[in-house]
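In: Could you work out the structure for the sequence below:
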Amino acid sequence: MQRLGDADPRTAGPYALVGRLGAGGMGAVYLGRSAGGRTVAVKVVRPELANDAGFRDRFRREVAAARRVSGAFTAPVLDADTDADVPWMATAFVVGVSLHEAVAAHGPLPKDALLMLTAGLAEALTAVHGARVIHRDLKPGNVLLALDGPRVIDFGIARATDGTALTSTGAVIGSAPYMSPEQATGQPLTAASDLFALGSTVAFAAGGRSPFGDGGAAAGVLFRVVHTEPDLDALPPELRPLIARCLAKEPRERPTPREVIDFVERGDRTSPHEGWLPGAVAADVLAVRAVMTALPAPEPTRVLDPPTQDLRGGSSGRGPGRRNLILGLAAGALAAAGVGTAVALNGDGSGSDGGASSGVSGRPAGARSRPSGNDVTEAKVAWQVKQPATCPQVVSAGGVVACVSLNEIWGLDDQGRTRWSVKGPDHGVQFSVQGPTPKAIAAVDGGRLYVAALAAPTAADLSFRSTVLGLGLSDGKDVWTAGLDTPPTMGAMFLPGIRDGKAYVAVMLRTAGSAATPTGYGIWALDLASRKTAWFHGGEPLLAHFALPPAGDRMLIGDTGHLKGLDAKGAEAWTQSVTSAAVGAVGRYGVVVDTSGTLTVLDPATGKKVWSMPGVEGAALRGGVVAANPDGSVLYALLADGDGGLTLAALDTANGTKRWTAPLPLDGTKSSTVRARLLYADKTLYRMDSTAVVWACDPADGRPLWKYTGLRGTDPANLAWAAGDGRLCISDTAATTVAALHANGA
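Out: Here you go, the predicted model:
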């Protein structure tokens, strides 16, 4: 982490740095250009880490690992200086999008693409293993999809097979859903470990999820990797035998990369070399290429404008020229070192000419013109702290900011100082945290904090049972836990909310007598006063959506194809088929936005439509597709405009009448996973845009009150936020920082 006020570097060796691509725990990745015009991705170590001899050695080893690998399906190192005052490494810039984001945005890959992906990953591993290196972190986020095939990136935790350590002791050893059984149990690794990761990665590409499930804490996922069989149903029949071999528990039973390539070459492919990507994914790649070809040459006298305050502790630079070149891209697409999601090469959030006029195509006649946002006041950070671990949820209430990590909860005061902490292992639990992904696992009610948790396994019961831990918010005391014993579960996944003294918890089911065999999902309603189960609804094959109307006694649940209403006893009251992109609740109503962009307000008791409206931006990141005022009478949503921008609208919840509309500054991307994110608290309506700029708006008319640009360029998928108690709190899970801004921005 750079300190507040530190400037972005302007050069790294012979490369001019024309814009920040992303940032992570080690440093930042920049788009660089040589004097001859070559475009590269440059990883620059954080300045304070450069003074750490041990960390500098680790970076040298990473560079050494990456240098050893060269192949058509990897991103080679072009230059590096590990002895510079601030060490850096330049790699080939891959014009592509990450497999993880491509599948998230457009769904699983078709058969031919899967076959080429499999062969390409095997080709990459041939080069990696030929250099006597084990990658150790092959996963969808470290695979880039380019027009001419996949690329494997990020050798930050690689290890040589000749006895030369390429990571330091204690470094992160992989990503749980894609680790091999021997890696999960800390056994010595061979190159066969990467073949297991290849199998898991291809299975993800075919089904959109890890073959061992993504739900629950990392420990639970690793247990399934070691002890259960993978789910390969989504794979085409031609690939299942090969991927099953890759996922064999015994390393010696897995194929070699050459055997994988031979298997694919024997198969029947329609077009094995040209046009391998689905059209929608190829269009994303072409959009990246279009941005790069339009990129102006670096200005000779100034590469990066003076920085603004950066919540992460870094800075927010502005690239040369005045064209808006902000494009929401997949994780890793613009960072061959595997860091970041969005590129902000101009970074002012405005349109290409500083703001569109009222005559912009797609805007109705007489509508308010789209503002540039340049004249909106920049907010100040009230405080910022570095946390010992990732906090995927923050809660702000009662003078306390609660930060939840895997094994500990911290209560911070109004200055960001730790007031109290509660360690999960002290109470026999760990909290429902898996990786840095923001998720709803905690809620406040009656001055107490309740957190979804997993009870630690015992000799008599090896599973991670579903648990809720409660504690006093003001002092972290009076801690208790309540568990769900029947039916048998594998752990709590989410805590959708608390209403009328009941906590509603999403859990993963298992077969009785089995430690780690998921059989479905359910909703557990826990009475907080008695600490006993009020009701349980189970038998769902998948749970993707939850909504708890604050008024009434109903609940909405569903997957991407169905929506159900549960009554006051957890019984299914109705069900309907709907391809929902997001589900929410406002007042006594349910809200659904389908994949066509139609918002429907419905009666949660019957599922009947109250009113609907097309043209809504509905794909929300971690919830927040709509927001509402305290009494639920006004619903706030984002409307998609014809010019690619958005308009903020205040709608009457009862009938859909527009109270006002306010065009928003262009954030420059149509990414379907990050544009709709709203939050209401303290008479302020907050919006986080796709470039991670936060806007505070007046809920009376949508007028911007202030903005915070210190996070611009951060991957919004790594940002958890909460508002209330007079402040907005943001947790950057990648940087493990938590910061607060006052509701008035001052």
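
In: going forward, measure contacts between C-alpha atoms and count neighbours the same way
Out: Fine.

In: Do you have the helices of the stretch 1-150 of the chain handy? List them.
Out: Along the stretch 1-150 of the chain, the segments classed as helices by DSSP state H, counting those that start in this stretch run 47-50, 53-68, 99-106, 111-130.

In: Tabulate those in TSV, adding columns for mean neighbour count.
Out: As requested, the helices of the stretch 1-150 of the chain are exported to TSV (neighbours: other Cα atoms under 10 Å):
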stretch	mean neighbour count
helix 47-50	18
helix 53-68	20
helix 99-106	21
helix 111-130	23
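
In: JSON lines for the ones you listed, including distance to residue 527?
Out: What follows is those, written out as JSON lines (distance: least, Cα to Cα, whole Å):
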{"stretch": "helix 47-50", "distance to residue 527": "48"}
{"stretch": "helix 53-68", "distance to residue 527": "49"}
{"stretch": "helix 99-106", "distance to residue 527": "36"}
{"stretch": "helix 111-130", "distance to residue 527": "47"}
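
In: one more to line up against the first:
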Amino acid sequence: MLSPLREDSPRRIGPYAIRARLGAGGMGEVFLGDRGDGSGPAAVKTVRRDVAQDPGFRNRFRREITVARSVTGPRLAPLLDGDADAEVPWLATEYVAGPTLSAAVRGAGAMGGPEVRMLGAGLALALAAVHAAGIVHRDVKPGNVMLAADGPRLIDFGIARDPGGTPLTTTSRMVGSPAFMSPEHVAGSGRVVPASDVFCLASVLCYAATGRDPFGDGPVAAVLYRVKYVEADLTEVPEGLRAVLEECLTADPAARPTAAALAGLLAPGAADGWPAPVTGQIAEYRRELARVGALDGPLLPGYTPTEAATGSREAPRHPTVATDFVLRPPQTPAPAPAPEQTAPPRSRRRRNLLAALAALVLLGAATGALLALREGGRGGGDPKEPAAVLAGIDAQGGREGAGTVPYGRDVRPAGWHTWQGKVTGRPFGCAAGRDVLVCRTTAGSYEALSPSDGKKLWDYSARLDADEVGARISPTGQVFMPSGSTRPAVYGDQVLLATGGRIVSLDSRTGEPRWDTRAGSTHGFESAPLVADGLVFADIGPTPQGAQVAAFDLATGKEKWRKPLVGDNLAKVDEYDFWPLTTRDGVLYLRGQDGLRALRTKDGAELGRREEGQDSRCYDALIRAPHVYCAAYTYADDGPHMAVQRLRIPSLASDGEIPLPDGVTDDAALAAVDDHVVVLVRTGLPWAEDDIDPEIVLAGRDDGRILARYPLDRRSFSDPVNAVSLPVIVADTLVWADSTSLYSVALHGTGKPGPLRTTALKGAPGPETRKDYDTLQWGNVLSDEVLPPEVLPVGGAVYVIQHGGQVLSVPLPGASAS
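Out: From the prediction side, this is the model:
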């Protein structure tokens, strides 16, 4: 639906007067435009000014316009105009007054067989025209199908590719949507062919006929497994339609009908109009368009189209995004003022903290191995144990994954002194204890250093497949790690690795194996090992049924129990497997598709559960007795909003939330919680609508009162990039780092912050320039991206691991060893 223009929205783009806003995404915004010459409304797609500063992008965008002009035919939203050389590039296509197919099915339910045939025949004709122009669409999904009064329209050529030419707008990260991919998408972007579009169209038609995707629900990894092996469920598809779709959903692309042939197969028995509920939805879009057209100027804040026509007040509507834009992390430069705008631009700069890691957290699921910033690896065990003596430390601290680390000289490595060292590869996930500092690299291997002096102790690498090219976000949006290697875990004198489909226990000083346990004949481990109560926990997958969580004996590696964890919501695909997050008092807490769960560590019995909806997700869970603190996100037109909820342990029953002031949690992440404070990181993430300067916010744990705010000088939208680590609380000191310095704030035992202290890091690399390369073939190669450093405090020593491989060991500023 249409929404009002913002204060800084453009009023004119090229020849188009801008009348309303249609939506936004990571690449830019879409507006309703009118040339004033009677040619009708247009959907005007703009590109963020910062992205447009890349000459390579302009060339690709220019080619996209050329390709869109070359594709003509029925059931396509035609290109009307465009300018890749404008200060802010733009293109305009026909505006389709109607819902997307996904919105129509959500609002009106599944369609009958004749209506699905009508839909499919029209879209097959559109694909035939696309393929005749030598183009593969590659993202046929319900969100890219618009329903107009006279039939469907296929939209969005933003990720299309000419099989004989160069890629188009490769700043897009997602090429295909997991629930509507083909086996060729899963195999790799370079293998996608016109027959892949036919496969995806068949999935879309199954969705229209049943309201469900034929490859089911569950974590992305499980869905991609079913897609790869074509394990489709067509039992609810009307019988007369099933045989046609089965022919399209065959594993062999050569055996599928062409798009033109499919149109012929679907035409017999097709309806001549939409079902009544869909017709009603389309009529509302057309009425709203007429109301905006009756205004003397653009639709502005405070008014809705209904109000403009009738004088009545209604709640503002959130727009339906007609064209999906997708984020390419971590290169997320700052948007500048919109094109040819008459409204003044916002003065605040748009910067992004932890863009790469945030993108991985929100979007990073994989068939090979699932990566995440908070990927497990926290220690657990008996709370009476000396803090951090047995359990190692990772980027979110130790113990209960609360972003906190106990301080004590008793765990400082013997003979420790300040030092500078080097990990040979690019580190991506590290852990440390009294005897070892070990990092996974983007090559899937592990390297261990002495925490006392930085000398290399050992390395470990599972056998790599010949076609593995390093950690990457694939062109299909999934995160892959060679050998499925996850973040390491340190526990006492053991290092636990999940790699090559196995969990391996190594001696922390020598790297010699103690035991080696396979996940299964065809499965690997999807999460880092989590150690507690003499057990090692890990998520096993992908399997056609989704995730399984297993417990292994810490001393022998023998499997003690395994529990299937299948999602209850069968109408969605989820990006997350069931990750073991943390433990306390004999209870294992996991995050997964349908919410948080609490399992008894000794046998996997369920003790508690927090149910979630798609619009309120608990992405982080930090334990500080007697609560689990849940960072629950809801999503609105202006971006994500977070509430820090308290859940009782172990039942996970709600116990209210921290009363944080309005606006503080917009675009925020929950980093740490202790007895007095919560630490939030406001990121200014690229999908948010409002400008947000990144900052660390310190608030009272009980009353939500803001205690301090620390602006971050974050240059993530332009080279060189100065990436910032997660903050962590070390006893009474808040600590974080960037590529030049270590920052610390004393909390004085009460949460009352002292002054910010900056300590220059000798040997730090400084801001780093991100490599410019073609992402379409292999996706985003993490070794070529600029990722934040990790801060691991152990016994008053602080280890800062930079993404370039530099490891710097310094004393914790402003704290006394005791």
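
In: Out of the helices of the stretch 1-150 of the first structure, which is closest to residue 557 of the first structure?
Out: helix 99-106 (20.4 Å; Cα to Cα).

In: name the helices or strands packed onto that closest one?
Out: strand 143-146, helix 192-207, helix 279-294 (3 or more Cα pairs under 8 Å, 6 or more residues apart in numbering; DSSP states H and E).

In: which parts of the last one are buried?
Out: Translated: helix 279-294 of the first structure. 281-282, 284-288 (16 or more other Cα atoms under 10 Å).

In: which stretch among the helices and strands packed on helix 99-106 of the first structure comes nearest residue 42 of the first structure?
Out: Using Cα to Cα, the nearest of those to residue 42 of the first structure is helix 279-294, at 15.4 Å.

In: got the contact list for that closest one?
Out: 95-97, 102, 106, 145-147, 325, 327, 329 (Cα atoms under 8 Å, 6 or more residues apart in numbering).

In: try 10 Å this time
Out: 31, 39, 94-99, 101-103, 105-107, 109, 145-147, 275-277, 295, 323-330, 333-334, 343, 345, 671 (Cα atoms under 10 Å, 6 or more residues apart in numbering).

In: Quick one, which of the residues you listed are buried?
Out: Buried residues within the contacts of helix 279-294 of the first structure, counting neighbours by 16+ other Cα under 10 Å: 31, 39, 94-99, 101-103, 105, 107, 109, 145-147, 276-277, 295, 323-330, 333-334, 343, 345, 671.

In: Just confirm residue 483 of the first structure contacts residue 490, I think it does.
Out: No: the criterion here is Cα atoms under 10 Å, and residue 483 of the first structure misses it with residue 490 at 11.6 Å.

In: what does residue 41 of the first structure align to in the second structure?
Out: In the second structure, the residue paired with residue 41 of the first structure is residue 44, using TM-score structural alignment.

In: tell me the contacts of its match?
Out: Counting by Cα under 10 Å, 6+ apart, residue 44 of the second structure makes contact with 13-14, 16-18, 21-22, 29-34, 79-82, 90-95.

In: Export the helices and strands packed on helix 99-106 of the first structure to TSV and append columns for distance to residue 130 of the first structure.
Out: Below are those laid out as TSV (distance: least, Cα to Cα, whole Å):
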stretch	distance to residue 130 of the first structure
strand 143-146	19
helix 192-207	13
helix 279-294	29
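
In: of these, which approaches residue 573 of the first structure most closely?
Out: helix 192-207 (30.1 Å).

In: Report the separation between the residue nearest the centre of the second structure and residue 525 of the second structure.
Out: Centroid-nearest residue in the second structure, with Cα atoms, centre = their mean: residue 363, separated by 1.8 Å. In this view, residue 363 of the second structure and residue 525 of the second structure are 18 Å apart by Cα to Cα, to the nearest Å.

In: Same check on residue 209 of the second structure?
Out: 35 Å.

In: With neighbour numbers in mind, choose between those two.
Out: Neighbours per residue, other Cα atoms under 10 Å: of residue 209 of the second structure and residue 525, the larger number sits with residue 525, 31 against 25.

In: That one corresponds to which position in the first structure?
Out: Correspondence of residue 525 of the second structure to the first structure, assessed by TM-score structural alignment: residue 492.

In: Which secondary structure element is home to its match?
Out: Per DSSP states H and E, residue 492 of the first structure falls inside strand 489-499.

In: which other helices and strands contact that strand?
Out: Counting contacts by 3 or more Cα pairs under 10 Å, 6 or more residues apart in numbering; DSSP states H and E, strand 489-499 of the first structure is packed against strand 429-431, strand 442-445, strand 448-455, strand 465-472, strand 502-510, strand 518-527, strand 545-547.

In: same thing but 6 Å
Out: strand 448-455, strand 465-472, strand 502-510 (3 or more Cα pairs under 6 Å, 6 or more residues apart in numbering; DSSP states H and E).

In: Turn those strands into a markdown table, columns for mean neighbour count.
Out: As requested, these are exported to a markdown table (neighbours: other Cα under 10 Å):
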| stretch | mean neighbour count |
| --- | --- |
| strand 448-455 | 26 |
| strand 465-472 | 24 |
| strand 502-510 | 26 |
